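A.B. asks: Structure of the sequence below:
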Amino acid sequence: MLQKDQTVFVLVDVQGKLAQIVNDSEALHQNLEKLIKGLQVLNIPTLWLEQYPDGLGPTSESLASLLEGQQPIAKMTFSAVGNEEFMKQLEIIGRKQVLIAGIETHICVYMTAAGLVENGYEVEVVEDAVSSRTVANKQIGLEKMKGLGVSATCVETALYELIGEAGTVEFKKVLKIVK
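C.D. replies: Predicted coordinates for the structure are as follows:
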C-alpha cells in the first residue's frame, strides 16, 4: 500500500503536440489534474519531467499551471533514471514508493519505471493517467511494467490509499477534487 510519508509522484513528459494527440488526451489531462491537485492536498512531492523540451515543447499549460513554483527536469534519456538531476532530486526527497503517470506509456513511462524498479524503488503506474498514441502501445507498456513487478492503480485508488480514512480534512478536500 502507498504510504503518505514514503510516496513521491513522477510526472512524465506531458508536453507539446504529443500531449494533444495521444489516445484519449482529454481524459488523460483531466485525470492528471485531479491527481496533481489531490497529491498537493496530501503534500506528496512531485518530480516533473520534460523530454527534450526544445524539440517537443513545454508541458501542457493546464498541468504546468498546477505546478507553479516548481521547475521541470529536462531530459534527453527516455528513462529518467539516466538523468543525473532527476536521480539527485529523487535521492534528496528520500522516498521509496514512486507513483508514476504521463506519456508515452510504452516508452518514457515504461523505461523510467523499469529503471526505478532496478534501483530498488516500489513503483505504481496510474493506469488512467498514462497514455500513448495508440491503445495497443499503452497496453504493451502496462504489460511490460507489470512483468517487472510494477503495480497498477488509478487516480482515485491512489489518492484514497494515501488518505487512509474518511472524515478527515484531507479526505473532504480530495473528495471535492475527484467528484
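
A.B. asks: From now on I want contacts and neighbour counts done on CA atoms only, so please keep to that.
C.D. replies: OK.

A.B. asks: number of nearby residues for residue 173?
C.D. replies: The tally of other residues near residue 173 (other Cα atoms under 10 Å) stands at 14.

A.B. asks: which helices and strands sit right next to the helix or strand containing it?
C.D. replies: Using DSSP states H and E, residue 173 sits within helix 169-178. Taking 3 or more Cα pairs under 8 Å, 6 or more residues apart in numbering; DSSP states H and E as contact, the helices and strands that helix 169-178 lies on are helix 25-41, helix 155-163.

A.B. asks: buried ones in stretch 64-81?
C.D. replies: Neighbour counts over stretch 64-81 (16 or more other Cα atoms under 10 Å) mark 64, 67, 72-75, 78-81 as buried.

A.B. asks: so of these, which ones are in strands?
C.D. replies: 73-75 (DSSP state E).

A.B. asks: contacting residues around stretch 30-48?
C.D. replies: 4-5, 7-13, 62-63, 66, 71-73, 86, 89-90, 93, 101-102, 128-129, 155-156, 159, 162-163, 170, 173-174, 177-178 (Cα atoms under 8 Å, 6 or more residues apart in numbering).

A.B. asks: compare with the first, here's sequence two:
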Amino acid sequence: MMNDQEISFDKLSSKVNALIIIDIQEKIIRPIFNKDSIIKNIKKLTNAYQILEENIFISEQNPIKLGVTIPELSPIAEFRKFEKMEFSLAKIEDFLKELKDKKITNLIVCGIETHICIQQTVLDCLQKGFEVTLISDSMGSRSRVDHEIALQRMTQSGAILTTTESIIFELCKTADREEFKEIRNIIMS
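C.D. replies: Now for the predicted structure:
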C-alpha cells in the first residue's frame, strides 16, 4: 500500500503541473539571505522546466514600486504573469481560473519571500485542494529563521518539501529521455 506522499509524487505529469515563480523582483531580492544561490537554483529550475513541462506562472508584487521580475529569471518559453497587491497569489481570480482551465492540480513553488507571499499563497492553495511542492533551496527570506519556520508551517499544512535538483530529476523521470543530456547540463552548471 502506498502512502500519501508516494501517491502525490506519482501524479507529477506535464498535464497537471505548474511552476509558480513568486516575486523575484530587484527591490525585493536585494536583502534576501543567500540570494545568489536562490537565483542560481531558480534559473536551473526555470531552464529545466521549459524543456520538460509547459505551465509557468510568475507573480510580481506591486511592480510599479518594486520593479519587475529580474531579467535573468524571465522564462524564454511562454508564461503567464500576474501583478498583485495581495500577498497571496491565490487571491487573484484570473490565476485560479487559469489553473482550473488547464486542469492543473500540482503547484511547484519557488521565489521570495518564504514567510510572506509564498507562505500565504501556499496555505491558500492547499486549502483550495492543490498539491504543493516547495523547492526549499529556490526560495528565501531576509532572515534564515523566517524561511525555516515558514517551511515548517507549510509542510505541517500538507505541502511537500524538496530541492531544485531533486524536482528536476523527478520531472525528467528517466535518463532514457531525449532531453536528459540537456537537463544534465543544466544541473551541472
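
A.B. asks: Please state their TM-score.
C.D. replies: The TM-score (TM-score structural alignment, normalised by the length of structure 1) is 0.94; 178 aligned residues with a Cα RMSD of 1.3 Å.

A.B. asks: Out of the helices and strands packed on helix 169-178 of structure 1, which is closest to residue 51 of structure 1?
C.D. replies: Closest approach to residue 51 of structure 1 among these (Cα to Cα): helix 25-41, 17.5 Å.

A.B. asks: on average, how far is the closest one from the matching bit in structure 2?
C.D. replies: Compared with structure 2 after the fit, helix 25-41 of structure 1 shows a mean deviation of 0.4 Å (mean Cα distance after the TM-score superposition for structure 1).

A.B. asks: okay, that helix sits on what stretch of structure 2?
C.D. replies: Using TM-score structural alignment, the residues of structure 2 aligned to helix 25-41 of structure 1 are 35-51.

A.B. asks: Spatially central, which residue of structure 2 would that be?
C.D. replies: For structure 2, the residue sitting closest to the mean C-alpha position, by Cα atoms, centre = their mean, is residue 109 at 2.1 Å.

A.B. asks: what's near enough to touch the counterpart of that one in structure 1?
C.D. replies: By TM-score structural alignment, residue 109 of structure 2 lines up with residue 100 in structure 1. When contacts are counted by Cα under 8 Å, 6+ apart, residue 100 of structure 1 is found next to 9-12, 109, 113, 123-126.

A.B. asks: same thing but 6 Å
C.D. replies: Listed by Cα atoms under 6 Å, 6 or more residues apart in numbering, the contact set of residue 100 of structure 1 reads 9-10, 125.

A.B. asks: for residue 82 of structure 1, same thing?
C.D. replies: Counting by Cα under 6 Å, 6+ apart, residue 82 of structure 1 has no contacts.

A.B. asks: Done for today, thanks.
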